[in-house]
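In: structure of the sequence below:
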Amino acid sequence: MAQTTEALTAERILAATEDVLRRHGPAKATVVDVARALGVSHGSVYRHFRTKAALREAVTERWLDRTSEALSGIVADEDRDPESRLRAWCAALFAAKRHKAGEDPQLFATYMVLIGEVSAVVDRHIADLTGQLTTIIENGVERGVFASAAPAVTARALFDATGRFHDPCYAREWEQPGIEAEFEAVVDLLLRGLRA
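Out: As a prediction, this is how the structure comes out:
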């Protein structure tokens, strides 16, 4: 096995793992395949990730975190009014999920399998997303734009109400004609209900 001259990092391992999962799928991908793709021994991979399960969990978390990071800029933009931030956040989440499902269907299918294996990672992801929504709603309440006695509860309800546009189990519907209009109708309804 030819050794690579580039330092082996967790990030390099995760990127290689994504490539291996894309090629082989979750059932056939092994740590040996990842090591081979990196030009290192499988023991080197295990020094960063103690088990195959830990590696699969880390790569899934990395994949989900990309969505959270993309949305965090919208949350932080307090120059925008809360209603347009909330609308933009919902639209960006829908766009991110559609992109993942449509642009890389093999990896999306792989992650659907992995997500079923690592529910704690999914729970953290959902908590992060609803936390972002809570921040926007709290800001709206402070500015007198939204009415909510419990912003965290409202955030979770809004997240659940828009599930059709971000829950991967609905991915087949995301390319249907009229889906954007349906999305806008749901968001409009929710915003009307939130207004102070």
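In: alpha carbons only for contacts and neighbour counts from here, please
Out: Fine.
In: ok, the residue at minimal distance from the centre of the chain - contacts?
Out: Closest residue to the average C-alpha location of the chain: Leu64 at 3.2 Å, with Cα atoms, centre = their mean. Neighbouring residues of Leu64 by Cα atoms under 8 Å, 6 or more residues apart in numbering: Val122, His125.
In: could you pull out the buried residues of the one helix or strand it maps to?
Out: Per DSSP states H and E: Leu64 is located in helix 52-76. Residues 55-65, 67-68, 71, 74-75 are the ones in helix 52-76 that count as buried (16 or more other Cα atoms under 10 Å).
In: stretch 130-140 now?
Out: Of the residues in stretch 130-140, Thr130, Gly131, Gln132, Leu133, Thr134, Thr135, Ile136, Ile137, Glu138, Asn139, Gly140 count as buried by neighbour count, 16+ other Cα under 10 Å.
In: so the second one sits against Thr154, correct?
Out: No: Gly131 is not in contact with Thr154 according to Cα atoms under 8 Å; the separation is 10.9 Å.
In: now do the strand or helix carrying Arg47: everything it contacts.
Out: If you go by DSSP H and E, Arg47 is part of helix 42-48. Contacts of helix 42-48 with the rest of the structure, by Cα under 8 Å, 6+ apart, involve Thr9, Ala10, Ile13, Val31, Val32, Val34, Ala35, Arg36.
In: with Asp104 as the reference, measure out to Ala96.
Out: Going from Ala96 to Asp104 by Cα to Cα, to the nearest Å gives 12 Å.
In: likewise Lys97?
Out: Taking Cα to Cα, one finds Lys97 at 11 Å from Asp104.
In: want to put them side by side, so please do this one too:
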Amino acid sequence: MASADTPLTLGRVLTTAEDVIRRFGPAKATVVDVAKALGVSHTAVYRHVATKAQLRDLVVARWAEATMPPLRAVAARTDPSPQRLRELFDVLIAVKRRRAIDDPELFAAYRTLAADAQSVAAAHVGELIELAASVIRAGVKDGAFRSVDPVRTARAILFATSRFHHPAHAAEWIDLTIDVAYNDVWKLLMQGLCNGDSST
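Out: Got it, this is the predicted structure:
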């Protein structure tokens, strides 16, 4: 824990906000509650966040950003497009499941907070779609995928696989048959997207 004379930064505010939410739930994601946990005045916290809504948006944005680096890394590779697209979604699913297991309190709170942080959630989904679209675009160019609209197709795949990675379905992830269902859905999607033997 930081000492009382540690400079108050936005990073400290958000780390403390996450801890408060983890311990007491999303209702405590307020400037006053975070200030109490930091041992400072709420005025000091207001120098970094203007409102409770902004504080919650920043917490959601930080949580979402932490899921992205491994996904960006997969999308940036030059592996064959069908394998890369599958790995992109495999990694997305693994990241979400790991966070649900490792930090269940914050994961559950994120679901509640994200419902109010609509612009942040939309930006997160938008980046996921663009990462998938970049892989699809490459696959169309090299002939592995049919001639499709990359963005619309990426959005359709994201929504078609939402049961396996969207936090609203987290309770279903303990189902022992869920990976079989994911594989079946993926094969069906790739039958529509891939040319020739690329779907295997």
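In: tm score of chain vs chain?
Out: Here the superposed chains carry a TM-score of 0.92, computed using TM-score structural alignment, normalised by the length of structure 1; 194 aligned residues with a Cα RMSD of 1.7 Å.
In: re earlier: average distance between the helix holding Arg47 of structure 1 and structure 2?
Out: Average distance, helix 42-48 of structure 1 versus aligned residues of structure 2 after superposition (mean Cα distance after the TM-score superposition for structure 1): 1.0 Å.
In: scan structure 2 for its longest helix.
Out: helix 118-142 (DSSP state H).
In: who does that one touch, helix- and strand-wise?
Out: helix 52-66, helix 69-76, helix 81-102, helix 104-116, helix 150-160 (3 or more Cα pairs under 8 Å, 6 or more residues apart in numbering; DSSP states H and E).
In: of these, which approaches Phe24 of structure 2 most closely?
Out: The minimum distance between Phe24 of structure 2 and those falls on helix 104-116, with 9.1 Å, by Cα to Cα.
In: just checking, what packs against the closest one?
Out: In terms of contacts (3+ Cα pairs under 8 Å, 6+ apart), helix 104-116 of structure 2 is packed against helix 10-24, helix 52-66, helix 81-102, helix 118-142.
In: show me what the first one is packed up against.
Out: Applying 3+ Cα pairs under 8 Å, 6+ apart, one finds that helix 10-24 of structure 2 contacts helix 31-38, helix 52-66, helix 104-116.
In: and it with helix 104-116, angle?
Out: Here the directions of helix 10-24 of structure 2 and helix 104-116 differ by 110 degrees (axes from the mean of the first three to the mean of the last three Cα atoms, to 10 degrees).
In: how far apart are helix 10-24 of structure 2 and its match in structure 1?
Out: Helix 10-24 of structure 2 sits 0.9 Å off on average (mean Cα distance after the TM-score superposition for structure 1).
In: rewinding a little: possible to save the contacts of helix 42-48 of structure 1 as JSON lines with neighbour count and distance to Trp174 of structure 1?
Out: Listed next are the contacts of helix 42-48 of structure 1 as JSON lines, based on neighbours: other Cα atoms under 10 Å; distance: Cα to Cα, whole Å:
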{"residue": "Thr9", "neighbour count": "11", "distance to Trp174 of structure 1": "36"}
{"residue": "Ala10", "neighbour count": "16", "distance to Trp174 of structure 1": "33"}
{"residue": "Ile13", "neighbour count": "22", "distance to Trp174 of structure 1": "31"}
{"residue": "Val31", "neighbour count": "21", "distance to Trp174 of structure 1": "33"}
{"residue": "Val32", "neighbour count": "14", "distance to Trp174 of structure 1": "36"}
{"residue": "Val34", "neighbour count": "23", "distance to Trp174 of structure 1": "32"}
{"residue": "Ala35", "neighbour count": "21", "distance to Trp174 of structure 1": "36"}
{"residue": "Arg36", "neighbour count": "17", "distance to Trp174 of structure 1": "36"}
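In: where does Ala2 of structure 2 land in three-state SS?
Out: coil (DSSP: H, G, I helix; E, B strand; the rest coil).
In: residues in contact with it?
Out: Contacts of Ala2 of structure 2 (Cα under 8 Å, 6+ apart): none.
In: now do Ala154 of structure 2
Out: Ile129, Glu130, Ala132, Ala133, Ile136.
In: which non-adjacent residue is nearest the counterpart of Arg36 of structure 1 in structure 2?
Out: Using TM-score structural alignment to pair residues, one finds that Arg36 of structure 1 aligns to Lys36 in structure 2. Take Lys36 of structure 2 and drop its neighbours on the chain: the residue closest to it by Cα to Cα, 6 or more residues apart in numbering is His42, 7.7 Å away.
In: that neighbour: neighbour count?
Out: 16 (other Cα atoms under 10 Å).
In: and if you look at Ala27 of structure 2?
Out: Neighbours of Ala27 of structure 2 (other Cα under 10 Å): 12.
In: secondary structure class for it?
Out: Once three-state DSSP is applied, Ala27 of structure 2 turns out helix.
In: about what we covered before: from the buried residues of helix 52-76 of structure 1, which is closest to Glu175 of structure 1?
Out: Among these, and counting by Cα to Cα, the member closest to Glu175 of structure 1 is Thr67, at 19.3 Å.
In: and that closest one, how far from His24 of structure 1?
Out: Taking Cα to Cα, one finds Thr67 of structure 1 at 24 Å from His24 of structure 1.
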